[in-house]
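In: missing the sequence, but the structure's below:
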């Protein structure tokens, strides 16, 4: 009798382990940086965030060539190309974001200047991770 109860309990437990119904979703792992490429819209952030702490723990510097990305690891260097004028800049990911729908990267003000996107504010870009 006891063995039967243990067997039933084990089967119930194992059946529950195979079910995804009650599992808590976790964030997807960051994409591999080698070969990472994406197209989408870029925006920038500047003076009102200058000096504040980024998600990586360093202070944001609007004059540095840095960017915020939702999932690329901190320290990843990416080439961002403005698809309207073909200008490119290499930035280092040091923050999380952007939080605006439809955008794939937030650039520092300096990076935005180098892409000649200050006036437009939001531009289509290509992002390619560098080794």
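Out: Good, I have the coordinates. Keep in mind that this is a model prediction, so the values were computed, not measured.
In: going forward, measure contacts between C-alpha atoms and count neighbours the same way
Out: Will do.
In: Residue 103 and residue 118, how far apart?
Out: 16 Å (CA to CA, to the nearest Å).
In: higher neighbour count, these two?
Out: Legend: neighbour count by other CA atoms under 10 Å for residue 103 and residue 118, higher for residue 103 (19 against 16).
In: I figured the more buried one was touching residue 43, is that so?
Out: Yes. With contact defined as CA atoms under 8 Å, residue 103 counts as touching residue 43 (7.1 Å).
In: Could you pull out the strands in the protein for me?
Out: With DSSP state E as the criterion, the chain has strands at 37-45, 66-68, 77-82, 88-95, 103-108, 123-129.
In: any chance of the ones you listed in TSV, plus distance to residue 6?
Out: Shown next, in TSV, are these (distance: least, CA to CA, whole Å):
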stretch	distance to residue 6
strand 37-45	52
strand 66-68	52
strand 77-82	55
strand 88-95	51
strand 103-108	52
strand 123-129	53
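In: hold the first one in mind and look at this next one:
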């Protein structure tokens, strides 16, 4: 019985971590690190079911719903781009979003690979 109780508590905690956590679009805002993915994943199926195209303005986020549009701003140079969430990730510790190669070019982050960003959902 004790084991069952522990499992129920664990599943409850995990379920709480898996939601968007916001109400209306435009409620999400976070600062963290972004990385990009490109050629190695080009053509592979994303978590949303569509094929990843490194030349599209898309991104991977752990919890935002697929189709959510976000504004990503590189905090090193203030360059911004609007992206559509179509995949899950990033899975590297400390990162909050993975962007496509085209988005990385727009943010001028190809050389560095990882940059500090602000991610804001749009209405």
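Out: Everything's here; your move. Everything quoted here is computed from the prediction, not taken from an experiment.
In: re the thing from before, could you identify which of the strands of structure 1 is most buried?
Out: The highest average neighbour count among the strands of structure 1, using mean count of other CA atoms under 10 Å, belongs to strand 66-68 at a mean of 29.
In: Give the aligned range of that strand in structure 2.
Out: Strand 66-68 of structure 1 corresponds to residues 58-60 of structure 2 when matched by TM-score structural alignment.
In: pretty sure residue 90 of structure 1 contacts residue 79?
Out: Yes. The pair residue 90 of structure 1 and residue 79 passes the contact test of CA under 8 Å, sitting 4.3 Å apart.
In: residues in structure 2 matched by stretch 93-100 of structure 1, start to end?
Out: Going by TM-score structural alignment: stretch 93-100 of structure 1 matches residues 85-92.
In: Okay, now that stretch: how far is its last residue from its first?
Out: 17 Å.
In: Off-centre distance for that stretch?
Out: Using CA atoms, centre = their mean, to the nearest Å, the mean C-alpha position of stretch 85-92 of structure 2 is found 5 Å from that of the whole chain.
In: Next, the contact list for the residue nearest the centre of structure 1, please.
Out: In structure 1, the residue lying closest to the centroid (CA atoms, centre = their mean) is residue 70, at 1.8 Å. Listed by CA atoms under 8 Å, 6 or more residues apart in numbering, the contact partners of residue 70 of structure 1 are 96, 97, 98, 104, 105.
In: Against residue 55 of structure 1, how distant is it?
Out: Residue 70 of structure 1 is 11 Å from residue 55 of structure 1, by CA to CA.
In: Quick check: neighbours shared by the two?
Out: Overlap of the contact sets of residue 70 of structure 1 and residue 55 (by CA under 8 Å, 6+ apart) consists of residue 96.
In: With adjacent residues omitted, what lies nearest to the alignment partner in structure 2 of residue 39 of structure 1?
Out: Under the alignment (TM-score structural alignment), residue 39 of structure 1 pairs with residue 31 in structure 2. Nearest in space to residue 31 of structure 2, with sequence neighbours left out and distances taken as CA to CA, 6 or more residues apart in numbering, is residue 118 at 4.4 Å.
In: What lines up with that neighbour in structure 1?
Out: Residue 118 of structure 2 maps onto residue 126 in structure 1, by TM-score structural alignment.
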